[in-house]
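Student: Could you look at this predicted model? Sequence included:
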Amino acid sequence: MKVIMLQDLKKVGKKGDIVEVAEGYGRNFLIAKKYAVEATKQNLNEARAKQKSAERKKQQANDEARLMAAQLSQVEITIPVRVGEGSKLFGSVTSKDIANTLKEQHNIDIDKRKIEVRSITCLGDYTATIKVHPEISSTITVHVIEK
């Protein structure tokens, strides 16, 4: 019996998949618990249309992320910090500081959890990696200067 999965289920299939299962398992468990629907012509057509729509949305999000990454790669930010002896910083520059500076200087709102940066404890130029999309990332240049 062919069924269309409505939810992800381990060892059976993911949402939207068309899977072949035993007749009793399909009717008595999957369909009864609303994990799947029977694969009739109408349901198959709807499932394929939803898959195509999801693929288009994924492709559009991917294209937007590539555009955003291209724009971000040209961005440079300057962060003024307090400095002690030997040009050591009081504390360090974190991803939160970089996110706030991006918002202030370039009006770009990025979540601090998407910014990866090694510890910045001295003055100088550094690079920070920003994950724009799960598959796409970009780097920006961070200039750390004395206040």
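Tutor: Sure thing, it's come through.
Student: Going by C-alpha atoms from here, please, whenever you check contacts or count neighbours.
Tutor: Will do.
Student: What's the separation between the most far-flung residue of the chain relative to its centre and residue 67?
Tutor: Note on the chain: the largest C-alpha distance from the chain mean falls to residue 85, namely 40.3 Å (C-alpha atoms, centre = their mean). Distance, residue 85 to residue 67, using C-alpha to C-alpha, to the nearest Å: 42 Å.
Student: Pasting the second one now:
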Amino acid sequence: MATTKLILTQDVANLGNAGEVVEVRSGYGRNYLIPRGFATKWTKGAQKQIDQIQAARRRHEIASIDDARAVRDTLQGAPFVTVSGKVGATGRLFGGVSAAQIADAVKNDLGQTIDRRRVIIDAPIKTVGDYTVTVNLHSEVSAKLKVRVVATK
């Protein structure tokens, strides 16, 4: 069983986070991770790329667990954040509500900045109403956020 060293370019469930060097079976890397852009081959010169990915992660991540808990308390303490969208005659949205729209609504309504990539929408939001989404603030802290979708006039 031959193994290959790879650098993850994106978070991969049950494997690792972006910027980490992992050792996987050759076929898994060659046939799945590399073609889908989840990883690149590890070389000595690739250490610079690893440093850049980790620096970007640190910029987007909340620094400490205490800060993450404070943001969680703010998000869960709010009754809801409001996202608006164009609605057709049947009451369905044109398109759906994205994680970026939710992150913008959190910034506008609550004054908190969250990374759109950390917003987990379980089922597509395509109609007006109240929904609950999960926001992963830190590796050990997540928050349930109530989102109210309203129609624009």
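Tutor: That came through, no problem. Because the structure is predicted, anything quoted here is derived from the model rather than measured.
Student: Assuming the best superposition, what's their TM-score?
Tutor: After superposition, the two chains reach a TM-score (TM-score structural alignment, normalised by the length of structure 1) of 0.56; 90 aligned residues with a C-alpha RMSD of 2.0 Å.
Student: Can you tell me how far the residue farthest from the centre of structure 1 is from residue 147 of structure 1?
Tutor: Counting by C-alpha to C-alpha, the separation of residue 85 of structure 1 from residue 147 of structure 1 is 14 Å.
Student: corresponding residue for the residue farthest from the centre of structure 1 in structure 2?
Tutor: Using TM-score structural alignment, the equivalent of residue 85 of structure 1 in structure 2 is residue 89.
Student: all strands of structure 1, in order?
Tutor: 2-5, 18-20, 36-38, 76-81, 88-93, 115-116, 120-122, 124-133, 136-146 (DSSP state E).
Student: Residue 58 of structure 1 is nearest to which of those strands?
Tutor: Residue 58 of structure 1 sits nearest to strand 124-133 of all the strands of structure 1, at 10.8 Å, using C-alpha to C-alpha.
Student: against structure 2, where does the closest one fall?
Tutor: With TM-score structural alignment applied, strand 124-133 of structure 1 matches the range 129-138 in structure 2.
Student: which residues are in contact with that stretch?
Tutor: Applying C-alpha atoms under 8 Å, 6 or more residues apart in numbering, the contact partners of stretch 129-138 of structure 2 are 61-62, 64-65, 68, 71-72, 114, 118-122, 125, 142-150.
Student: Need the counterpart of residue 67 of structure 1 in structure 2.
Tutor: Per TM-score structural alignment, residue 67 of structure 1 is aligned with residue 70.
Student: which residues touch its match?
Tutor: Residues near residue 70 of structure 2 by C-alpha under 8 Å, 6+ apart: none.
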